[in-house]
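Visitor: here is a sequence with its predicted model. Questions after.
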Amino acid sequence: MKIKVGFGFDVHQLKENHPFIVGGVNLEHDRGAFGHSDADVLLHAICDALLGAANLRDIGYHFKNTDPQWKGISSLILLKESVRLVQEKGFEIGNIDAMLCIEAPKINPHIPTMQQNIAEAAGISVEDISIKATTNEQMGFIGREEGVVAYAVCLIQRS
């Protein structure tokens, strides 16, 4: 059995009076992530982990931020497409482990819904998705609530 591991990272600037979508959940906050798509930092990191594990380059290669077809698109669609590409290479997802680094708002109450959204988009069990969150202890651009960061790792295996 061939097993591969992928790592993903994403960062987005936070802007006032902008939607804040993380893990497919619209969070109530005075600032939101800014980007070409819906700027879902968590899903972008997961897409990069999956694509990287399958040696399919990165999210920017497949979903260019200069292409109007991706403008404002839900990152759940980008995740579904990334999973499709991984499956086309003969792999299935074993698990996903992700970490958000964000000062506010609190993420814990939203984790079950995020897991469900990711499970549905990726076609895997909620039990195979771990999401954690931490702050940056008020240091740096994260601590000043100027940006948000997500990291993800995944395991894929030949199906």
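Guide: Done, it's in. This structure is a prediction, so every number in the text was calculated from the model and none was measured. Numbers count the residues shown, from 1 in each chain.
Visitor: all contacts plus neighbour counts: C-alpha atoms, from now on.
Guide: Will do.
Visitor: what kind of secondary structure is the most centrally placed residue in the chain in?
Guide: Among the residues of the chain, the smallest C-alpha distance to the mean C-alpha position (Cα atoms, centre = their mean) belongs to L43, namely 1.7 Å. Taking DSSP: H, G, I helix; E, B strand; the rest coil as the rule, one finds L43 in the helix state.
Visitor: right, and the helix or strand after the strand or helix carrying L78?
Guide: The secondary structure element spanning L78 is helix 75-88 (assigned by DSSP states H and E). Later in the chain than helix 75-88, the nearest helix or strand by DSSP H and E is strand 91-101.
Visitor: distance of R144 relative to N17?
Guide: According to Cα to Cα, to the nearest Å, R144 and N17 sit 16 Å apart.
Visitor: looking at the two, which is more packed in?
Guide: Neighbour count, other Cα atoms under 10 Å: between R144 and N17, R144 has more, with 14 against 11.
Visitor: tell me the contacts of that one?
Guide: Residues near R144 by Cα atoms under 8 Å, 6 or more residues apart in numbering: 103, 138.
Visitor: what about versus this one:
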Amino acid sequence: MRIGSGFDVHAFGDGDHVTLGGVRVPHSHGVVAHSDGDVVIHALCDAIFGALALGDIGMHFPPTDERWRDADSRQFLRHAAMLMAQHGYALGNADITVIGEKPKIAPHAQAMRGHLAADLDCDIGRISIKATTTEKLGFTGRGEGIAAQACVLLERG
């Protein structure tokens, strides 16, 4: 077994939605990012890459590479899933926490879980998504951005 953790953060900017777990979530702001800025998927990819000892998402999809401008982060996750399989691992489980005051995650969590399970080719019961606020403290509490952390357990396939 291998364990990995990941973290991602993006500042809010112009826009009318954020993409979280592959789901377009209406919001008063978008995020400032090179790709679609999906903090859920970015944190999850980093957790998988970490468990495999394969660096981080920036090594696989550099923000300096124009191929990834406005990219759908689900392709990053499918790449992580391919590497996981190539190295002989399957997802045991993933636990993801979205950190921010808004938008509300609960109404979208099941759809997010479905996208992540499809991209990782696993049962939806292996994916947990939850949210927390920072009680109005820090940059997320002030509504300046959104963050996510992820932890994964990989098992030999």
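Guide: Perfect, I can see it now. In this text, all values refer to a predicted model and were calculated from it rather than measured experimentally.
Visitor: now the TM-score, please.
Guide: A TM-score of 0.97 describes the superposed chains when it is computed by TM-score structural alignment, normalised by the length of structure 2; 157 aligned residues with a Cα RMSD of 0.9 Å.
Visitor: corresponding residues in structure 2 for the helix holding L78 of structure 1?
Guide: Against structure 2, the aligned range for helix 75-88 of structure 1 is residues 73-86 (TM-score structural alignment).
Visitor: next one: the matching stretch to chain centre, how far?
Guide: Mean C-alpha position of stretch 73-86 of structure 2 versus that of the full chain (Cα atoms, centre = their mean, to the nearest Å) differs by 12 Å.
Visitor: can you check stretch 29-43 of structure 2 too?
Guide: Distance of stretch 29-43 of structure 2 from its chain centroid, counting by Cα atoms, centre = their mean, is 8 Å.
Visitor: measure it end to end?
Guide: Using Cα to Cα, the span of stretch 29-43 of structure 2 from its first residue to its last is 20 Å.
Visitor: what range in structure 1 matches it?
Guide: Counting by TM-score structural alignment, stretch 29-43 of structure 2 pairs with residues 31-45 of structure 1.
Visitor: hmm, who's touching that stretch?
Guide: Contacting residues not belonging to stretch 31-45 of structure 1 are listed as 7-24, 59, 65-66, 70-76, 79, 98-100, 147-152 [Cα under 8 Å, 6+ apart].
Visitor: out of the residues you listed, which sit inside helices?
Guide: Secondary structure assignment (DSSP state H) places 59, 75-76, 79 from the contacts of stretch 31-45 of structure 1 within helices.
Visitor: tell me which two of the residues you listed sit farthest apart.
Guide: Across those, the longest distance by Cα to Cα is 12.8 Å; it joins I59 and L76.
Visitor: could I get the full set of strands for structure 2?
Guide: Listed in chain order, the strands of structure 2 (DSSP state E) span residues 2-13, 17-20, 23-26, 30-31, 89-99, 127-132, 145-156.
Visitor: residue range for stretch 108-128 of structure 1 in structure 2?
Guide: When stretch 108-128 of structure 1 is aligned against structure 2 using TM-score structural alignment, it corresponds to residues 106-126.
Visitor: relative to R67 of structure 2, how far out is the aligned residue in structure 2 for H62 of structure 1?
Guide: When structure 2 is aligned by TM-score structural alignment, the residue opposite H62 of structure 1 is H60. In this structure, H60 of structure 2 and R67 of structure 2 are 12 Å apart, going by Cα to Cα.
Visitor: and for I48 of structure 2?
Guide: 22 Å.
Visitor: looking at the two, which is more packed in?
Guide: With neighbours defined as other Cα under 10 Å, I48 of structure 2 and R67 compare such that I48 has more, 32 against 12.
Visitor: good, wrapping up.
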